[in-house]
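>>> Can you look at this prediction? I've put the sequence above it.
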Amino acid sequence: MTDQRVTVVTGASRGIGAAVALRLAREGHDLVLGYRSDEEAARQVAEQVRAQGRRCVTVQADTTDQSDVERLFGAAAEAGLGPVTGLVNNAGVPGPYGPLAEADPEGIRRSVDVNVTGYLLCARAAVRAMTETGVAGSIVNISSGAATLGSPGEYVHYAAAKAAVDAMTVGLAKELGPRGIRVNCVAPGTVWTDFHPDPERPAKRAPNIPLGRCAQPEEIAGAVAWFFSPDASYATGAVLRVAGGM
């Protein structure tokens, strides 16, 4: 990897994505922050990144739209940041909450599209960018503990999509290993963010977690940052569960 690290973070305006952006900034990354709709929140994250002495640009993008993805990755060059060396695939939506039989079909489709197609399109763009510049970069996908727990009665469709992310991580790591591009995955458990339709869901789930609490976004960001660090130079195809024992 080049000395200059330029990382694209999707879904960077809030929650895990915002925490990841700030952690990577502290560790020397310049950033392209992708966001879907909350321009003000993205601007605030960018200000915090710049306050740490790092360069940063924000881009409004729907990761399921190929032209938006191309614009997202092109922003690094346009802003003079240099070649993209990393991607954090984080943008996601839960979709309908409740039993699958009661779920809205369009909501299911949107969840799968964002959580699977969006990840694939962004990974594709990252690989093309890294290959073009000869960068031995790193991709980190954000999955979920739901991928193996199934999330019955809540998000079966979301769990299925995140299982696809795990499979994508393993397959792409094997595909890209010969090029020196590492692909890994962090699978969080329940995290205190505004991702949940029921704001009290983390509190309700905490008693059933072996550690007795839900995670803070910064704890997930720490795991993501490790995969970008020299200490993880031999890690690829790994799915790191950060779920409090679940």
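Perfect, thanks for sending it.

>>> Could you use CA atoms for every contact and neighbour count after this?
Fine.

>>> got the contact list for the residue nearest the centre of the chain?
The centre of the chain sits closest to Asn90, judged by Cα atoms, centre = their mean, with a distance of 2.0 Å. Asn90 makes contact with 9-12, 16-17, 119, 141-142 under the criterion Cα atoms under 8 Å, 6 or more residues apart in numbering.

>>> Between all of the residues you listed, which two are separated the most?
Using Cα to Cα, the contacts of Asn90 span at most 15.7 Å, a distance reached by Ile16 and Tyr119.

>>> before we move on, back to that, turn the contacts of Asn90 into TSV, including neighbour count and distance to Gln44.
Shown next, in TSV, are these (neighbours: other Cα atoms under 10 Å; distance: Cα to Cα, whole Å):
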residue	neighbour count	distance to Gln44
Val9	26	15
Thr10	30	15
Gly11	28	14
Ala12	30	11
Ile16	25	15
Gly17	27	13
Tyr119	24	25
Asn141	24	24
Ile142	27	22
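
>>> Give me the subset of those lying in helices.
16-17, 119 (DSSP state H).

>>> Kindly reformat the residues you listed as TSV containing distance to Ala125.
Putting the ones in helices among the contacts of Asn90 into TSV (distance: Cα to Cα, whole Å) gives the following:
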residue	distance to Ala125
Ile16	22
Gly17	19
Tyr119	10
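
>>> now the helices: where do they sit in the chain?
According to DSSP H, the helices that the chain contains are 15-26, 39-51, 66-78, 105-112, 118-133, 146-149, 156-176, 201-205, 217-228.

>>> Which one of those lies nearest to Asp194?
Nearest of those (Cα to Cα): helix 15-26, 7.0 Å.

>>> Structure two is appended below for comparative analysis:
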Amino acid sequence: MTDKVLVVTGGSRGIGRAVALRAARAGWRVCFSYVAAKDAADSLVREIEDLGGTALAVRSDVAVEADIPALFEAADGLGTLGGLVNNAGVVDHAARVDEMTFARLHRMMTTNVVGSFLCAGEAVRRMSTRHGGQGGVIVNISSVAARLGAPNQYVDYAASKGAIDTLTTGLAGEVAAEGIRVNGVAPGLIETEIHASGGQPDRLARLGPTVPMKRAGTADEIAAAVLWLLSDEASYATGATLTVSGGR
């Protein structure tokens, strides 16, 4: 499909890992970021190389301003940037809004929102025909939490994903005539480690049966939607956020 470079933030585990693998199979050269999971990152690089693909793991925290241009400069070494998947994000322990601290909110918004904005800017400067680029695609990972609000859980996370939905809509309008499509994917309950990182390792077991399809989704099911949006089959789709939630 392509021999261009795809940047995936937060690519060593979960949805990011599944996207990286599917992208490599589709012919993308994959540059993905990770923060602490070096063993998982190295393992993913080996797996992609075993498939005959090209992958580069870069230690980069999207909450650290200097790490973002460094990630894209590393990707430049693989070739011409053709896509970005803004996947990196954090969640926190369940709390009400009146229990949330400045530190918690700063971490949440810096990682989930500011990092995505800055990564999108780096991608646009490389891909936009206005800047001499050849066009490309950006896919932002949102969440159904943006619509549900996540009361008594993490309204801050939900709000950060609402901001991502607005980024998708607004940026799509800015760059539609510059060869760049911008879309989003809003997962529902997905089998990843993010639930345990928020102190709820049993969350899928508790909530899975409440989903209309009676189960949680898989990271690969989300990756399939992302790869469709990255592909030429989605050539007339921009400014859209695709919900993949089992009906939730």
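Happy to help now that I have it. Small disclaimer: the values here were computed from a predicted structure and weren't measured.

>>> tm score of chain vs chain?
After superposition, the two chains reach a TM-score of 0.95 (TM-score structural alignment, normalised by the length of structure 1), with 243 aligned residues with a Cα RMSD of 1.3 Å.

>>> Please tell me how far the equivalent of the residue nearest to the centre of structure 1 over in structure 2 sits from Met1 of structure 2.
By TM-score structural alignment, Asn90 of structure 1 lines up with Asn87 in structure 2. Going from Asn87 of structure 2 to Met1 of structure 2 by Cα to Cα, to the nearest Å gives 22 Å.

>>> What of Gly188 of structure 2?
Gly188 of structure 2 is 28 Å from Met1 of structure 2, by Cα to Cα.

>>> do Val226 of structure 2 as well
Val226 of structure 2 is 14 Å from Met1 of structure 2, by Cα to Cα.

>>> Among those two, which residue is more densely surrounded?
Val226 (25 against 10; other Cα atoms under 10 Å).

>>> Would you mind finding the match for that one in structure 1?
Using TM-score structural alignment, Val226 of structure 2 lines up with Val224 in structure 1.

>>> So its match sits against Ala187, correct?
No - contact criterion Cα atoms under 8 Å: Val224 of structure 1 and Ala187 do not qualify, at 9.9 Å.

>>> So which elements touch the longest strand along structure 2?
Determined from DSSP state E, the single longest strand within structure 2 is strand 180-187. Strand 180-187 of structure 2 is packed against strand 136-141, helix 155-175, helix 219-230, strand 241-244, with contacts defined by 3 or more Cα pairs under 8 Å, 6 or more residues apart in numbering; DSSP states H and E.

>>> Point out the most buried one among these.
Mean neighbours per residue, mean count of other Cα atoms under 10 Å, is largest over those for strand 136-141, with a mean of 26.

>>> how close does that one sit to structure 1?
Following the fit onto structure 1, the mean deviation recorded for strand 136-141 of structure 2 is 0.2 Å by mean Cα distance after the TM-score superposition for structure 1.

>>> Tell me how far the closest residue to Gly177 of structure 1 other than its chain neighbours lies from Ala167 of structure 1.
The shortest distance from Gly177 of structure 1 to any non-neighbouring residue, by Cα to Cα, 6 or more residues apart in numbering, is to Thr236 (7.8 Å). Separation of Thr236 of structure 1 from Ala167 of structure 1 (Cα to Cα): 13 Å.

>>> same check, this time on Val127 of structure 1
On the measure of Cα to Cα, Val127 of structure 1 and Ala167 of structure 1 end up 17 Å apart.

>>> same check, this time on Ala215 of structure 1
Distance from Ala215 of structure 1 to Ala167 of structure 1, by Cα to Cα: 24 Å.

>>> what do you get for Ala146 of structure 1?
Distance from Ala146 of structure 1 to Ala167 of structure 1, by Cα to Cα: 14 Å.

>>> Check Ala221 of structure 1 too.
21 Å.

>>> Let me see the contact set for Ala103 of structure 2.
Applying Cα under 8 Å, 6+ apart, no residues qualify as near Ala103 of structure 2.

>>> same deal with Tyr97 of structure 1?
103, 154-155, 197.

>>> what's the answer for Gly53 of structure 2, then?
Gly53 of structure 2 touches 24-25, 27-29, counting by Cα under 8 Å, 6+ apart.

>>> By neighbours, which of those wins?
For the contacts of Gly53 of structure 2, neighbours tallied by other Cα under 10 Å; top is Arg29, 27 neighbours.
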